[in-house]
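Colleague: Everything below, folded, please.
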Amino acid sequence: MEDGQIFVLTIIFGSFVFAGFSQWMKAKTDAMKNAAREGDNALKREVRALEERVRVLERIATDKRSRLKEEIDAL
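Modeller: Next comes the predicted model:
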């Protein structure tokens, strides 16, 4: 083979390697994005659950104050 043919084959082979690497990187990036979305969704669910617990605690706290005031007024 001549030097020119080796050079052309090297360019072609390099192009295939680069295309494969690009596809692999795209797949990895997509997988990381999906994992981040799943993590975000889990955090959102946890925040919602905590907000609901805070609402319940606030309701309990205000109910007790109301009941205490009624009991004091009843005396």
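Colleague: Please make it C-alpha for all contacts and neighbour counts, starting now.
Modeller: Noted.
Colleague: Run the chain-centre distance for stretch 7-16.
Modeller: 39 Å (CA atoms, centre = their mean, to the nearest Å).
Colleague: Check stretch 6-14 too.
Modeller: 42 Å.
Colleague: Next: stretch 27-34.
Modeller: That offset, for stretch 27-34, works out to 11 Å (CA atoms, centre = their mean).
Colleague: Mind jotting down where the strands sit in the protein?
Modeller: All residues of the chain lie outside strands when identified by DSSP state E.
Colleague: Tell me which stretches of it form helices.
Modeller: 3-74 (DSSP state H).
Colleague: One more, please, to line up against the first structure:
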Amino acid sequence: EKFANLRMVIEFKYFSNTKFKAFKCKMDDFQMQENDAKQLKQYIDDIQKEWPKATIEPYLIYCFGNQGFKVFSMG
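Modeller: All right, here's what the predicted structure looks like:
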């Protein structure tokens, strides 16, 4: 029952170490990418068409090679 009303959409994005270096920033300074946010929003919009009363918490998780990860809440 603890998780009965919990609804989340979690999108994972992976960048190899080489691709992450192309951003020329530290992991802590990395910002959510606009196209990824749009994609996740579209997922939520599509789900809401099926279940309009559902409250959904969207999260975007970026994995950076073997360096670590960063989580963004879009809620």
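Colleague: TM-score for these two?
Modeller: Here the TM-score for the pair of chains, by TM-score structural alignment, normalised by the length of structure 1, is 0.28; 28 aligned residues with a CA RMSD of 3.1 Å.
Colleague: would you list every one of the strands in structure 2?
Modeller: 8-15, 57-64, 68-73.
Colleague: now, of these, which is deepest in the fold?
Modeller: strand 57-64 (a mean of 18; mean count of other CA atoms under 10 Å).
Colleague: Which strands or helices does that one pack on?
Modeller: strand 8-15, helix 34-50, strand 68-73 (3 or more CA pairs under 8 Å, 6 or more residues apart in numbering; DSSP states H and E).
Colleague: any chance of those in CSV, with distance to Leu60 of structure 2 too?
Modeller: Compiled in CSV, these are given as follows (distance: least, CA to CA, whole Å):
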stretch, distance to Leu60 of structure 2
strand 8-15, 5
helix 34-50, 8
strand 68-73, 5
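Colleague: before we move on, the earlier item: please tabulate the strands of structure 2 in JSON lines and include distance to Asp36 of structure 2 as additional columns.
Modeller: Converted to JSON lines, those look like this (distance: least, CA to CA, whole Å):
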{"stretch": "strand 8-15", "distance to Asp36 of structure 2": "8"}
{"stretch": "strand 57-64", "distance to Asp36 of structure 2": "8"}
{"stretch": "strand 68-73", "distance to Asp36 of structure 2": "11"}
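Colleague: nearest to Gln39 of structure 2, of those strands?
Modeller: strand 8-15 (9.2 Å; CA to CA).
Colleague: contact partners of the closest one?
Modeller: Leu40, Ile44, Ile56, Glu57, Pro58, Tyr59, Leu60, Ile61, Tyr62, Cys63, Phe64, Gly65 (CA atoms under 8 Å, 6 or more residues apart in numbering).
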